[in-house]
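Chemist: what's the 3D shape of this:
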Amino acid sequence: MLQALDARLLAVPPPLELAGWRRLALESAYFTVKEARACLFAGLFFAAVFLMPRDGLFGLPRYDLLLVFALAVQVWMVWTKLETVDELKAICLFHAVGFALEAFKVSGSIQSWSYPDFAYTKVLGVPLFSGFMYAAIGSYMIQAWRLFDLRIRHHPPYWMAVTVALLIYANFFTHHYIGDYRWYLAACALGLYARTVVVFRPYDRDRRMPLLLAFVLIGFFIWLAENISTFYGIWKYPNQLGAWSAVHVGKWSSWSLLVIMTFTIIAGLKHIKSRIHVPD
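Modeler: Modelled structure (predicted):
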């Protein structure tokens, strides 16, 4: 069923001479369906996060069950060709990048947040399922790129984009020692992507949006998901140990910067693949 939906969404539709509210309704419907489809892994994973009993099931802790669930969904998506092997490789990269950040942040000298529950699959204090939270962001962006036939106009030089992305990632670690430079990096990203436009196709016509706006919007929805996750006690910040409180809105900026880094990885991989690909 989902394979048929993918075929329908990826097919080139016949141009329709619609205008006004009919055009808006049609494109909005297709946009919504494509967004929901792009969120397939993220949606299933976070649904499991919210629905999994805190005490686990069948004698297994919930963190371990979440890892099993995430792996099973990934295997299913590749087996049913809802996700390609190349896309799976990219998602594994996001998992590794996310796990490295998590391991540092929960370490004894930092303790930016913690995972309070027991799990057999904890490594360095981090349950292995946590990397899939970062992989879910990458999965969404990869799927959206394909479903919306994304094209990037006025992309900055790749070496500049990669440099800013590396500095953003490094700042998540170094700000504990030499100061937080996120706003300087955000200013660099603002200048770098000021002219960049993402072209996407909800139905039969191309639409455009500033890429910076996409970064901010995706970061906002991740921040909302983080609030829900901490409410359910998946992880906790120090100020939430006594009673839950909303995640500080400043985390929105952190997530938006992480989205920039994620986008840069995907765009870079696609750029490299296009350069080394030899047509049959």
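Chemist: alpha carbons only for contacts and neighbour counts from here, please
Modeler: Noted.
Chemist: Count residues in the vicinity of the residue nearest to M52 when sequence neighbours are not counted, would you?
Modeler: Leaving aside its sequence neighbours, M52 sits nearest to R62 (Cα to Cα, 6 or more residues apart in numbering; 6.4 Å). Counted with other Cα atoms under 10 Å, the neighbours of R62 add up to 23.
Chemist: Next, work out how far apart R62 and E27 are.
Modeler: Distance, R62 to E27, using Cα to Cα, to the nearest Å: 40 Å.
Chemist: so what's F118 up against?
Modeler: 61, 63 (Cα atoms under 8 Å, 6 or more residues apart in numbering).
Chemist: To clarify, my last question referred to K81.
Modeler: Contacts for K81 were tallied using Cα under 8 Å, 6+ apart; they are Q3.
Chemist: Against A7, how distant is L16?
Modeler: Applying Cα to Cα, the value for L16 to A7 is 19 Å.
Chemist: buried ones in stretch 193-203?
Modeler: Residues of stretch 193-203 classed as buried by neighbour count (16 or more other Cα atoms under 10 Å): 193, 196-203.
Chemist: List the contacts of that stretch.
Modeler: 13, 26-28, 30-31, 34, 148-156, 206-212.
Chemist: now the strands for the protein?
Modeler: With DSSP state E, the ranges of strands along the chain come out as 122-123, 126-127, 151-153, 197-200, 207-210.
Chemist: tell me the most buried of these?
Modeler: Mean neighbour count (mean count of other Cα atoms under 10 Å) peaks for strand 126-127 among the strands of the chain, with a mean of 22.
Chemist: here's the other one to compare against:
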Amino acid sequence: MNFYLPASQRGRPLTGLRRVLFECLAFGIKEARCCLFAAVVFLAIFAVPRAGLAGIPRYDLLLVIALAAQVVMIWTGLESVDEVKAISLFHVIGFALEVFKTSKGIQAWSYPDFAYTKVWGVPLFSGFMYAAVGSYVIQAWRILELRVRHHPPHWMAGAIAVMIYANFFTHRYIGDYRWYLTCVLVGLYARTTVYFRPLDRRRKMPLLLAFVLIGFFLWIAENFGTFFAIWQYPNQIGAWATVGAGKWSSWSLLIVMTFTIVANLKHVKARIHVPGA
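Modeler: Have a look, this model is predicted:
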């Protein structure tokens, strides 16, 4: 853990404000490592012109960049093959949701530009935005050494995750039950605490708070994505407007679903509780 300390500070006890500062610095460095894949995708959105480059449409270039980033992360050992398999699942789940949301009769949002790699009106690149969320959770689990105490029974967590995903599809037909699902989530995770290690000590926070905070940052990222017209909501076609704050809740629910999938795919059931923490 001393990797995060300047050479002059190693061996000296960390107390008071110095500890706060160094733990915040270490946490920031680890968070940056966790967000590496998401950062590449996000920076590509900034860097690639809307008109594309060398005759290659923007969405196609973004797909190539995302694939290249994934290959590099495997080659350098930043992600394992098993982790990439899990991330691929998020790609499929996200792409299916995108196809539904942009379909005729729904059209919750749209991808306005041409691309050779569009399928059913959705660029294949879009799935990598969901994969980036999955990559973040997977990386955070390992790099921050996440442990969870008082996790609800896995079958309950799995059931609510399935209902969250289903509600993204069914709310146009049988009503939006996200707030009912949120009430159930609060009951399930009320006692759940996530433990993480920013430096040399384990810290904790309510898992529900973590879901809300991550959802907020994803909502901020979505505003940037729509500002650069990667996708557009109907009220943004004439002129850009901020994404409604209600989408914050959608992202927070998506994080719940992502967390549940990662918890099961990484086979952490036997170590998910922290005895005597």
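Chemist: end to end, how far does stretch 95-114 of structure 2 reach?
Modeler: Stretch 95-114 of structure 2 has an end-to-end distance of 17 Å (criterion: Cα to Cα).
Chemist: Could you tell me how far that stretch lies from the centre of the chain?
Modeler: 20 Å (Cα atoms, centre = their mean, to the nearest Å).
Chemist: neighbours of the aligned residue in structure 1 for G94 of structure 2, just the number please.
Modeler: Aligning on TM-score structural alignment places G94 of structure 2 opposite G98 in structure 1. Number of residues near G98 of structure 1 (other Cα under 10 Å) recorded here: 17.
Chemist: In stretch 65-75 of structure 1, which residues are buried?
Modeler: Within stretch 65-75 of structure 1, the residues scored as buried using 16+ other Cα under 10 Å are 65-67, 69-70, 73-74.
Chemist: in structure 2, what residues pair with stretch 28-40 of structure 1?
Modeler: Going by TM-score structural alignment: stretch 28-40 of structure 1 matches residues 24-36.
Chemist: Please apply the same query to stretch 140-147 of structure 1.
Modeler: Mapping stretch 140-147 of structure 1 onto structure 2 (TM-score structural alignment) gives residues 136-143.
Chemist: mean deviation of that stretch from structure 1?
Modeler: Superposed on structure 1, stretch 136-143 of structure 2 shows a mean distance of 0.7 Å to its aligned residues (mean Cα distance after the TM-score superposition for structure 1).
Chemist: Please enumerate the helices of the stretch 151-277 of structure 2.
Modeler: Assigned by DSSP state H, counting those that start in this stretch, the helices in the stretch 151-277 of structure 2 fall at 154-174, 178-189, 207-227, 246-265.
Chemist: Residues touching the match of stretch 28-40 of structure 1, excluding its own?
Modeler: 4, 132, 135-137, 139-140, 143-144, 198-199.
Chemist: Can you list the buried residues in that stretch?
Modeler: Here stretch 24-36 of structure 2 shows 25-27, 30-31, 33-36 as buried, counting by 16+ other Cα under 10 Å.
Chemist: quick one: which of those is nearest to S252 of structure 2?
Modeler: If you rank those by distance to S252 of structure 2 using Cα to Cα, C35 comes first, at 17.0 Å.
Chemist: what's the matching range in structure 1 for stretch 220-231 of structure 2?
Modeler: Stretch 220-231 of structure 2 corresponds to residues 224-235 in structure 1, going by TM-score structural alignment.
Chemist: Any chance you could list what contacts the matching stretch?
Modeler: Contacts of stretch 224-235 of structure 1 (Cα under 8 Å, 6+ apart): 49-50, 113-116, 236-237, 244-247.
Chemist: Pull out the buried positions in it.
Modeler: Within stretch 224-235 of structure 1, the residues that qualify as buried are 226-235, counting by 16+ other Cα under 10 Å.
Chemist: From I168 of structure 1, how far off is the aligned partner of H154 of structure 2 in structure 1?
Modeler: Structural alignment (TM-score structural alignment) places H154 of structure 2 against Y158 in structure 1. Distance of Y158 of structure 1 to I168 of structure 1, computed by Cα to Cα: 15 Å.
Chemist: ok, back up a step: gap between the residue nearest to M52 of structure 1 and L166 of structure 1?
Modeler: As judged by Cα to Cα, R62 of structure 1 and L166 of structure 1 stand 33 Å apart.
Chemist: what do you get for R151 of structure 1?
Modeler: Counting by Cα to Cα, the gap from R151 of structure 1 to L166 of structure 1 is 23 Å.
Chemist: Could you do H271 of structure 1 as well?
Modeler: 17 Å.
Chemist: returning to what we had before: could I get the contacting residues of the match of H154 of structure 2?
Modeler: Counting by Cα under 8 Å, 6+ apart, Y158 of structure 1 has contacts G268.
Chemist: just to revisit the earlier point, so which of the contacts of stretch 224-235 of structure 1 would you say is closest to V259 of structure 1?
Modeler: Nearest to V259 of structure 1 among the contacts of stretch 224-235 of structure 1, counting by Cα to Cα, is V247 at 17.9 Å.
Chemist: what about that closest one, neighbour count?
Modeler: A total of 19 residues lie near V247 of structure 1 under the criterion other Cα under 10 Å.
Chemist: What lines up with it in structure 2?
Modeler: In structure 2, the residue matched to V247 of structure 1 (TM-score structural alignment) is V243.
Chemist: and if you look at V197 of structure 1?
Modeler: Applying TM-score structural alignment, one finds that V197 of structure 1 aligns to T193 in structure 2.
Chemist: For V243 of structure 2, see how far away the nearest residue to that match once chain neighbours are set aside is.
Modeler: The shortest distance from T193 of structure 2 to any non-neighbouring residue, by Cα to Cα, 6+ apart, is to P206 (4.5 Å). Distance, P206 of structure 2 to V243 of structure 2, by Cα to Cα: 27 Å.
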